[in-house]
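Asks: Return a 3D structure for these sequence lines:
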Amino acid sequence: MIDVNKNIERIRLSKGITRKFVAKKCGKTQQWYWKVEKGLIIPDAINLQLIAKALDVDVKNFFEEKLNETLNKQLA
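Replies: Model prediction:
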């Protein structure tokens, strides 16, 4: 099973972006975004797109099982 919330967190951390920044870019509270990363809230497609835009990645990266390979291919 793919843990979308964990992939979102990994991407954010790899880019050195704060939760506060992502929440603000999405027009949400920090608490809301924290719950997304912890898997307590499952964001809908619109909110996933907002998060992807804030992190400057394609939303499909959230669903990749081999996240590192995907990110490395994008950077190449």
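Asks: hey, let's count contacts and neighbours off CA atoms from now on
Replies: Noted.
Asks: Find the nearest non-adjacent residue to residue 22, please.
Replies: residue 54 (5.6 Å; C-alpha to C-alpha, 6 or more residues apart in numbering).
Asks: ok, that neighbour touching residue 25?
Replies: Yes. The criterion here is C-alpha atoms under 8 Å, and residue 54 meets it with residue 25 at 5.8 Å.
Asks: and the residue nearest to residue 22, how many neighbours?
Replies: Residue 54 has 17 neighbours, counted by other C-alpha atoms under 10 Å.
Asks: Run through the neighbouring helices and strands of the helix or strand harbouring it.
Replies: Residue 54 is located in helix 45-55, with elements delineated by DSSP states H and E. Counting contacts by 3 or more C-alpha pairs under 8 Å, 6 or more residues apart in numbering; DSSP states H and E, helix 45-55 is packed against helix 19-26.
Asks: Following up with a second sequence; could you model it the same way so I can compare the two?
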Amino acid sequence: MYQIGKKVREVRMMRNYSQEWVAMKAGITQGALSKIEKGLTEPSAATLKKIADCLEVDINVFFEKPVSNSVWSTDSLIGRLIARVRYWWWRRSNR
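Replies: Have a look, this model is predicted:
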């Protein structure tokens, strides 16, 4: 399962914001934000919206799936296309 807290921490660190500052702006305690980031508790939708506003991102950012590291992997469109061409070529040459 993809953890929302991990993404919250990632965005917060990328913005160079402290837990204390984000928690204060979101109206929650620093301990509560810490628990969210560690995955010990799930935030309510309202709290997550407040955190997103503090971090200046859309709330959907916390739900996005990680992007594959390579365009050549079979998770990408190019990777799937290359895999099909390779399979077609292999079948053709083994007739």
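Asks: Would you mind reporting the TM-score between them?
Replies: Scored against TM-score structural alignment, normalised by the length of the first structure, the superposed chains reach a TM-score of 0.82; 67 aligned residues with a C-alpha RMSD of 1.1 Å.
Asks: The helix holding residue 54 of the first structure vs the second structure, mean deviation?
Replies: Compared with the second structure after fitting, helix 45-55 of the first structure has a mean deviation of 0.4 Å; criterion: mean C-alpha distance after the TM-score superposition for the first structure.
Asks: so that helix versus helix 19-26, what angle?
Replies: 120 degrees (axes from the mean of the first three to the mean of the last three C-alpha atoms, to 10 degrees).
Asks: residue range for helix 45-55 of the first structure in the second structure?
Replies: Counting by TM-score structural alignment, helix 45-55 of the first structure falls onto residues 45-55 of the second structure.
Asks: Pull the residues that contact the matching stretch.
Replies: The contact list for stretch 45-55 of the second structure (C-alpha atoms under 8 Å, 6 or more residues apart in numbering) reads 11, 12, 15, 22, 23, 25, 26, 27, 58, 59.
Asks: Run the chain-centre distance for that stretch.
Replies: 15 Å (C-alpha atoms, centre = their mean, to the nearest Å).
Asks: Likewise for stretch 52-64 of the second structure?
Replies: Centroid separation between stretch 52-64 of the second structure and its chain, computed with C-alpha atoms, centre = their mean, is 10 Å.
Asks: in that stretch, what's buried?
Replies: Buried residues in stretch 52-64 of the second structure, counted by 16 or more other C-alpha atoms under 10 Å: 52, 54, 55, 59, 62.
Asks: So which of these is the closest to residue 91 of the second structure?
Replies: Nearest to residue 91 of the second structure among the buried residues of stretch 52-64 of the second structure is residue 62, at 42.9 Å by C-alpha to C-alpha.
Asks: Tell me which stretches of the second structure form helices.
Replies: With DSSP state H as the criterion, the second structure has helices at 4-15, 19-26, 30-38, 45-54, 77-93.
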